[in-house]
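# Sequence first, then the predicted structure:
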Amino acid sequence: MAAVSRTGRQAGAWSLAGLVAMALAGCWGGPTKPDPTPLAPLEAKLVVAQAWNQSIGSVSFPLAVAVNDGTYTVASDDGTVLALNAANGAQVWRADVDAKLSAGVGSDGRIAAVVTRDNELVVLDKGVVTWRKTLPSRVVTSPLVAGERVFVVSVDRTVNAFDAFDGRKLWTYQKPGDALTLSQASVLQPFRDTLLVGQGGKLAGLDPLNGQVRWESTVASPRGTNEVERLADLVGPGARFGEQVCVRAFQVAVGCVNAERGTSMWSRNASGSDGVAGDDRMVVGADNIDRITAWRTVDGSVAWSGDSLLYRGLSSPVMAGLSVVFGDSEGYVHWFGRDSGTAVARQATDGSAIVVAPTRAGNVTLVVTSGGGLYAFRSE
């Protein structure tokens, strides 16, 4: 279930708090959530084999796996941060930040960054903790490490930039926001020499050197009669390819922006609370009941839709060549044809939920289970 955060003033009456909880959980006194759709027998059309398997502690926070130069960097609840060779799973380095985590990992291949539950930004250089900085607001989005800087966006949408090597604060970007924001991982990623960050239903392009706004592009406009219904925050991960970045606005829309010009390309109404994947042909994501939809990248028209995995608690996806890959709440990994939506392969893990978006390095796809299993699969 997604969470919300009050910003700018204290939370209002308990009645509104109850409204938030019920609206986001979908519990208006109606039936409970249906059981996951049973998996149908599948004759694999794509050769997928397990490349390696490792383990790390349990994962219950919004983990983003960083991949750089053939290295995966992951983390667990207890503060373990681990860098692994993507091809064979060999450990590159392992560290313990001595605190439980609320967000991570960001990495450029050398510098890695996580945020603790005590709201402390912790930065490591090749596995050695080099500095810590207490942040003024709660963070659930993984930090971004790029250009010898560490960027952090908090749930109140404030963006802070720090020097990656000594922790000096370089700038802060903040503008008046809504009283209610989404406590879910937002969009924070680089595009050439621009920093992309979610600001409500808009994608903003900032100058990474000084935090000045270069452009803003609307993906979704808030609508509704109360604060909950007007939530339209962008949720990560977003999909980047060429000059395009495609993202989901919480429960409202999926859209694509030309990040070179800062202009909207298209936006389509779509429910859902998890990020999307995409390439130059398709943008793919799952909605609230785990119906999978593929939109054509060029114009946002629907290419295909599939309901074979309804109520299976799908993760955000990742593109893997001509396939798109999802994990589910029972630990299964599903490959679908990118252009057809046909199921082409399936693999099991440890039976615990895959709540982290799969990550791709070369022809290896890594999934992380909530039980701490790291499963790498190689596909033809």
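Cool, the structure landed. Residues are numbered from 1 along each chain as shown.
# rest of the way, CA atoms for contacts and neighbours
Noted.
# how much space is there between Tyr368 and Val115?
Not quite, residue 368 is Val, not Tyr. Applying C-alpha to C-alpha, to the nearest Å, the value for Val368 to Val115 is 19 Å.
# Could you do Tyr332 as well?
Taken as C-alpha to C-alpha, the span from Tyr332 to Val115 is 29 Å.
# now swap in Val355 and tell me
19 Å.
# So between those two, which is more surrounded?
Using other C-alpha atoms under 10 Å, the more surrounded residue of Val355 and Val115 is Val115, with 31 against 24.
# Could you point out the helix or strand that follows the helix or strand hosting that one?
Using DSSP states H and E, Val115 sits in strand 111-116. Next helix or strand after strand 111-116 toward the C-terminus (DSSP H and E): strand 120-125.
# okay, pairing it with this:
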Amino acid sequence: MQRFSVLFLCSVLLTGCSGLGALKDAASGIGEYFGASDNADPPAELKEFEPAVKMTVLWDAGIGKGYAKQYVNLVPAVTEDKIFAVDRKGEVQARNRLGGDKLWSVDTELVVSAGPVAGRGKLILGTSNAEVVALNDSDGSVLWKTNVSSEILALPRIEGDTVVVRSSDGRITALDEESGATRWYYDRTIPALSIRSRGSPTIAEDVVLDGYGSGKLIALQLDDGKPKWEATIALPHGRSEIERLVDMDSDPIVNGNTIYVTGYQGGVAAVSLSDGEVLWRQSNLFSYTGMAAARRSLFVTDAGSDVWQLDMRSGADLWKQDELHLRRLTAPALIDDYVVVGDFEGYLHLLSQEDGSLVGRVRVDKSAIATTPLVFDDVVYVYTSGGTLAAISVKGLSGSSPDDRLRLE
């Protein structure tokens, strides 16, 4: 049986109980440091290897205080020519996506916990004070601000003229994208013991998909919030509340008419988008960071920071890369024929999709890369917990090296 330390017990939230704010702040994010194996094991040390692919930091820049040592979900957002990032204290910057030059910067004085997400000329942010805020992406001015039921850690989603947010108490709220007015909300019962996760809802074919406690996945109609179906992906088992903790808390992935989901002690499963039927379930691994899909494969970072390739049709495992064990890896992102993940020491690692072998590595910062790398137009973008925003090429530049990066103010 897996051993749990006091630190792990502190990493879960007793949602719905009062007086736990101090516990949340003290223990935020500790759970992501530990995987499914004995949590006394140290992270794997990096081994020297001959890279087959050159990774080059094209430019980097500082964004305020970064995460300010908090467990938050701050990510870069890109458009065709711009990249945006925000720090915990509310400093928002827009930069040229290709060169990194600063276009504008504003201090919103918000306590930002999630975002930004870009769409329809807006940047959408969530805060620890239960605010959803829309900024004009051309100058950072506030377009609207509205309140929801609790802190927002999940990334907002924009679909057409609707913004969907999930707050930490489990409520899903749909807002008008132009005004921020509430269109509908959906409450569901969540267990007293649950994981504090960066997982976010997904919208596909006018349906909002979201996993939650007790191993459930729900589909809500985007126009009115009414449930279309609910599926049980994994059943809790064990004697104690910790052993019975199951939380489908990673972002659902949609490919065609199939949804792929995973979560804490929930395995990996394929579910029909039409009716919620579970098509297959792989119970040998799970992830609370997330997955990526390409061709007929799923790529999964498991709870022990091992990276897997699974057959999308059956869930069968095709390869496993364990040389980065317990390095607190992000969910995978895909670029060309490679898988890219970040780790707790600021390294980006490049793996072959064919066999999982390590083919490239570069260090972006000394602070952790805690959220999934973002790939846009064959460039990898990351935002570290220490506040470094960086652009990385995986094809290399003739005559350059990682130390030749352009450092920007």
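Okay, I see it. Model, not experiment: these values are computed from the prediction.
# quick one: the strand holding Val115 of structure 1 to strand 120-125, angle?
Angle, strand 111-116 of structure 1 to strand 120-125, by axes from the mean of the first three to the mean of the last three C-alpha atoms, to 10 degrees: 160 degrees.
# Can you pull out the residues in contact with strand 111-116 of structure 1?
With C-alpha atoms under 8 Å, 6 or more residues apart in numbering as the test, strand 111-116 of structure 1 has contacts from 73, 79, 99-107, 121-127, 139, 142-145, 150, 164.
# In structure 2, what range does that strand match?
Mapping strand 111-116 of structure 1 onto structure 2 (TM-score structural alignment) gives residues 122-127.
# average offset between the matching stretch and structure 1?
The superposed stretch 122-127 of structure 2 is, by mean C-alpha distance after the TM-score superposition for structure 1, a mean 1.7 Å from where its aligned residues fall in structure 1.
# Now do the same for Ala181 of structure 2: its match in structure 1.
Checking TM-score structural alignment: Ala181 of structure 2 goes with Arg168.
# do you know how far that match is from Pro136 of structure 1?
15 Å.
# so Thr108 of structure 2 makes contact with Val92?
Yes: the pair Thr108 of structure 2 and Val92 passes the contact test of C-alpha atoms under 8 Å, sitting 7.3 Å apart.
# Aligned to Thr369 of structure 1, what sits in structure 2?
Per TM-score structural alignment, Thr369 of structure 1 is aligned with Thr384.
# how many other residues sit next to that match?
Neighbourhood size, Thr384 of structure 2 [other C-alpha under 10 Å]: 29.
# That one contacts Ile369, correct?
Yes: between Thr384 of structure 2 and Ile369 there is a contact at 4.6 Å, judged by C-alpha under 8 Å.
# Spit out the residues that contact the two alike.
Gly346.
# Would you mind giving the residues in structure 2 matched to stretch 72-81 of structure 1?
Against structure 2, stretch 72-81 of structure 1 falls on residues 83-92 (TM-score structural alignment).
# now what about the matching stretch, what contacts it?
63-68, 72, 74-78, 93-97, 105-113, 115-116, 140, 383, 387, 389.
# How far away from the center of its chain is it?
17 Å (C-alpha atoms, centre = their mean, to the nearest Å).
# Now that stretch: buried residues?
Ile83, Phe84, Ala85, Val86, Asp87, Arg88, Lys89, Gly90, Glu91, Val92 (16 or more other C-alpha atoms under 10 Å).
# With adjacent residues omitted, what lies nearest to the fifth one?
Okay, so that is Asp87 of structure 2. Closest residue in space to Asp87 of structure 2, ignoring its immediate chain neighbours: Gly66 at 4.6 Å, by C-alpha to C-alpha, 6 or more residues apart in numbering.
# before we move on, the earlier item: what count of nearby residues applies to the spatially closest residue to the match of Ala181 of structure 2 that is not a sequence neighbour?
Nearest residue to Arg168 of structure 1, sequence neighbours excluded (C-alpha to C-alpha, 6+ apart): Phe162, at 5.3 Å. By other C-alpha under 10 Å, the residues close to Phe162 of structure 1 number 19.
# Who are the contact partners of Phe162 of structure 1?
Here Phe162 of structure 1 is in contact with Arg149, Val150, Phe151, Arg168, Lys169, Leu170, Trp171 (criterion: C-alpha under 8 Å, 6+ apart).
# ok, 10 Å please
Counting by C-alpha atoms under 10 Å, 6 or more residues apart in numbering, Phe162 of structure 1 touches Lys133, Val145, Glu148, Arg149, Val150, Phe151, Val152, Arg168, Lys169, Leu170, Trp171, Thr172.
# What's the match for the third one in structure 2?
When structure 2 is aligned by TM-score structural alignment, the residue opposite Glu148 of structure 1 is Asp161.
# swap in Leu180 of structure 1?
With TM-score structural alignment as the criterion, Leu180 of structure 1 matches Leu193.
# Aligned to Val283 of structure 1, what sits in structure 2?
So, by TM-score structural alignment, Val283 of structure 1 is matched to Leu298.
# which SSE is that match in?
strand 297-301.
# neighbouring contacts of that strand?
253, 260, 262, 268, 285-293, 306-321, 328-334, 339, 341, 353, 356.
# Need the buried ones from these selected in ChimeraX.
The following ChimeraX line selects those of these that are buried, judged by 16+ other C-alpha under 10 Å:
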select :253,260,262,268,285,286,287,288,289,290,291,292,293,306,307,308,309,310,311,312,315,317,319,320,321,328,329,330,331,332,333,334,339,341,353,356
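# Beyond the strand holding Leu298 of structure 2, next helix or strand please.
strand 307-311.
# Going by contacts, tell me the helices and strands next to that next one.
strand 290-294, strand 297-301, strand 317-321 (3 or more C-alpha pairs under 10 Å, 6 or more residues apart in numbering; DSSP states H and E).
# and with 8 Å instead?
strand 297-301, strand 317-321 (3 or more C-alpha pairs under 8 Å, 6 or more residues apart in numbering; DSSP states H and E).
# what's the average distance of that strand to structure 1?
Relative to structure 1, strand 307-311 of structure 2 is 1.4 Å off (mean C-alpha distance after the TM-score superposition for structure 1).
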